[in-house]
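Engineer: let me see the structure of the following:
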Amino acid sequence: MQVLRPASIADALAMLAGGDARLVAGGTALQLEWAKGLPKPRSLVDIGQIGGLTGITLAGNGLRIGALTTLGALERDATVREELPLLAAA
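Structural biologist: This is a model prediction of the structure:
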């Protein structure tokens, strides 16, 4: 398995279009899938180095949560606790 590290969202999308690849930020979801015996992809596209993918902001009538926002950040965020208390508690 190869790990690809794109520098931008456009690069990541191009890498995904190339075939058997999966996005990965922290990898927890993939580890859970593999523990269930699901097949591993040929490539992982690690988006951890792409800027601008963290943070929690109010967007319209909901929240926008960046793909690289950690669970700890969700737990500590006052807006999440106020607007989505079940998510904060989970």
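
Engineer: okay, CA-based contacts and neighbour counts for the rest of this
Structural biologist: Will do.

Engineer: next up, the contacts around Ala89.
Structural biologist: 75, 81 (Cα atoms under 8 Å, 6 or more residues apart in numbering).

Engineer: do you know how far it is from Arg22?
Structural biologist: Per Cα to Cα, to the nearest Å, Ala89 is found 29 Å from Arg22.

Engineer: burial of the closest residue to Gln2 other than its chain neighbours, as a residue count?
Structural biologist: Spatial nearest neighbour of Gln2, excluding adjacent residues (Cα to Cα, 6 or more residues apart in numbering): Ser43 at 4.9 Å. By other Cα atoms under 10 Å, the residues close to Ser43 number 19.

Engineer: sequence B follows; please return its structure for comparison with A:
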Amino acid sequence: MTAKKYRYYALTGYQYTLENPFTVVRVGGEFPEGFTTALEWDRTDLLDRIRTGRDGYEVVEVGEEDAKRFETTQARRVAEARERDGGGA
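Structural biologist: Below is the predicted model of the structure:
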């Protein structure tokens, strides 16, 4: 079985930079997936929303290492939000 070959895209703009993007979306599977606050890859329509003008983020292709780094960033954001909001799971 061949491993899936994904392409990754960072969503930047507003206060979000390439080093700290809003999210990362990967394509190459059955449908586009974004790395969520549940800390997993899940189906997303963000790229379609951007393409049709419903969201204003910039889309920048990044490498797999950048996507993995975002997984760590997202985990930190979730932990900070949980602590700020009372430590709930």
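
Engineer: now the TM-score, please.
Structural biologist: Aligned and superposed, the two chains score 0.27 in TM-score terms (TM-score structural alignment, normalised by the length of the second structure); 49 aligned residues with a Cα RMSD of 4.7 Å.

Engineer: still on that earlier bit, and the residue nearest to Gln2 of the first structure, how far is that from Leu63 of the first structure?
Structural biologist: 31 Å.

Engineer: host element of Glu65 of the second structure?
Structural biologist: helix 64-84 (DSSP states H and E).

Engineer: OK, contacts around Arg81 of the first structure?
Structural biologist: By Cα under 8 Å, 6+ apart, the neighbours of Arg81 of the first structure are 75, 87-89.

Engineer: how about 10 Å then?
Structural biologist: Applying Cα atoms under 10 Å, 6 or more residues apart in numbering, we find Arg81 of the first structure in contact with 74-75, 87-89.

Engineer: buried among those? Make that a ChimeraX selection.
Structural biologist: Buried residues within the contacts of Arg81 of the first structure, by 16 or more other Cα atoms under 10 Å, are selected in ChimeraX with:
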select :74,75,88
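
Engineer: quick one: secondary structure of Ala10 of the second structure?
Structural biologist: Counting by DSSP: H, G, I helix; E, B strand; the rest coil, the backbone at Ala10 of the second structure sits in strand.

Engineer: what's the closest non-adjacent residue to it?
Structural biologist: Closest to Ala10 of the second structure by Cα to Cα, 6+ apart is Val24, at 4.5 Å.

Engineer: count of neighbours near that neighbour?
Structural biologist: By the criterion of other Cα under 10 Å, Val24 of the second structure has 27 neighbours.

Engineer: same thing with Leu30 of the first structure?
Structural biologist: 19.

Engineer: separation between it and Val24 of the first structure?
Structural biologist: Remark: distance between Leu30 of the first structure and Val24 of the first structure (Cα to Cα) = 8 Å.
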